[in-house]
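Trainee: structural data only, the sequence is not supplied:
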């Protein structure tokens, strides 16, 4: 499938690139459907592709030893899935599952790392996104902790 610039602009990060960079990226991505419940990557599995969603929702889950899970973050058309690759990792520390059906641009990891090293603007865009994602994850952790404190406090007033 030929990817045109209009399609690439459906992902916020890719929309920030120049037309020359979008032309380079368009040959490295494939538009793929994603469906609710699809597991894109298991925890600790080697990542072969990264994803730039244009619709739908990707969910990062931390899998607990007891088999439970905790939501780390959700990623939509404002971001991409595959941050650990840019931090020197080869595996995804979380399970990635589709929470809302849609489409995404799938890019092989080797293309991402090549473009990340060759394009200063692409690198800067992704670094800013990673900073925003880390802030979002931190805020989620604080909110979850705060909610547990409120629940524990409320449980102390329960009459059994």
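Mentor: Okay, I see it. Note that this is a predicted model, so its numbers are computed, not measured.

Trainee: switch to C-alpha atoms for all contacts and neighbour counts from now on
Mentor: Noted.

Trainee: gap between stretch 104-115 and the chain center?
Mentor: Centroid separation between stretch 104-115 and its chain, computed with Cα atoms, centre = their mean, to the nearest Å, is 13 Å.

Trainee: dropping in the other structure now:
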């Protein structure tokens, strides 16, 4: 199991805390391995654990009907799953699924609420984080109305690469269809278009970003808008690894 000294560097929210608050938070966490496709939260169910991803990342989706859902966000080592507990609401608003397996710092929800009372910097940081999350959710809600599938796919691939910290990652057609709220044939057409332009390589769900700058140009404006909100409120993000 990795030491907490590794985890301090691994999660940006924790790493930015003053030493006393950082150590207090870490003392109440366990380092766990998240497995691909594990469900960490369901809409309307009680939040029992809080996760600070290290080298894993989590997909956030909302149901559209009984058979369909759409992805509205991702949580990687820049953030936290379960921050809404600080609002006094212990019910999850979203479905949370592990999209990239790896390590995470896990804390019991009761301990998390107790720690919040004695860590003012953490409370302020999470308040800013929730503001950014709401702004990004609003952007995501508007995106499908104004942007074509190819541009939206480019955006989500960039977001995934940012959290995978690698130009190589795995996403199935079915998962991409959920992510974009379109049929699988729409994903095929969009992915083929990006591959024809030599921006990505896509085979049997294995994706490689070949041209990061080109993919950014192909993406809809929501990608840069979301990053601008994050940078202005939370501070500069680390540069992603290029393809």
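Mentor: Nice, I can see it. No experiment lies behind these values; they were computed from the predicted model shown.

Trainee: TM-score for this pair?
Mentor: The TM-score (TM-score structural alignment, normalised by the length of structure 1) is 0.85; 148 aligned residues with a Cα RMSD of 1.6 Å.

Trainee: what segments of structure 1 are strands?
Mentor: In structure 1, strands defined by DSSP state E lie at 30-34, 39-41, 49-53, 57-63, 69-75, 95-100, 102-108, listed in chain order.

Trainee: including mean neighbour count and distance to residue 118 of structure 1, could those strands go into a markdown table?
Mentor: Converted to a markdown table, those look like this (neighbours: other Cα atoms under 10 Å; distance: least, Cα to Cα, whole Å):
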| stretch | mean neighbour count | distance to residue 118 of structure 1 |
| --- | --- | --- |
| strand 30-34 | 17 | 20 |
| strand 39-41 | 18 | 27 |
| strand 49-53 | 24 | 17 |
| strand 57-63 | 22 | 27 |
| strand 69-75 | 16 | 25 |
| strand 95-100 | 20 | 28 |
| strand 102-108 | 21 | 16 |
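
Trainee: need those strands in a markdown table with distance to residue 19 of structure 1, can you?
Mentor: Shown next, in a markdown table, are the strands of structure 1 (distance: least, Cα to Cα, whole Å):
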| stretch | distance to residue 19 of structure 1 |
| --- | --- |
| strand 30-34 | 18 |
| strand 39-41 | 29 |
| strand 49-53 | 17 |
| strand 57-63 | 26 |
| strand 69-75 | 24 |
| strand 95-100 | 29 |
| strand 102-108 | 17 |
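
Trainee: right, and those strands - which one's nearest residue 142 of structure 1?
Mentor: With Cα to Cα, the closest approach to residue 142 of structure 1 among these belongs to strand 69-75: 11.8 Å.

Trainee: how big is the offset of the closest one relative to structure 2?
Mentor: Here the mean offset of strand 69-75 of structure 1 against structure 2 after fitting is 0.8 Å, by mean Cα distance after the TM-score superposition for structure 1.

Trainee: chain neighbours aside, what residue packs nearest to the spatially most central residue of structure 1?
Mentor: Closest to where the C-alpha atoms of structure 1 average out (Cα atoms, centre = their mean) is residue 81, at 2.9 Å. In space, residue 81 of structure 1 comes closest to residue 51 once its chain neighbours are excluded; the distance is 5.0 Å by Cα to Cα, 6 or more residues apart in numbering.

Trainee: now do the contacts for the residue nearest to the centre of structure 1.
Mentor: 50-52, 58, 75 (Cα atoms under 8 Å, 6 or more residues apart in numbering).

Trainee: follow-up on the earlier one: was I right to think the residue nearest to residue 81 of structure 1 contacts residue 80?
Mentor: Yes. Residue 51 of structure 1 is within contact range of residue 80, at 5.4 Å (criterion: Cα atoms under 8 Å).
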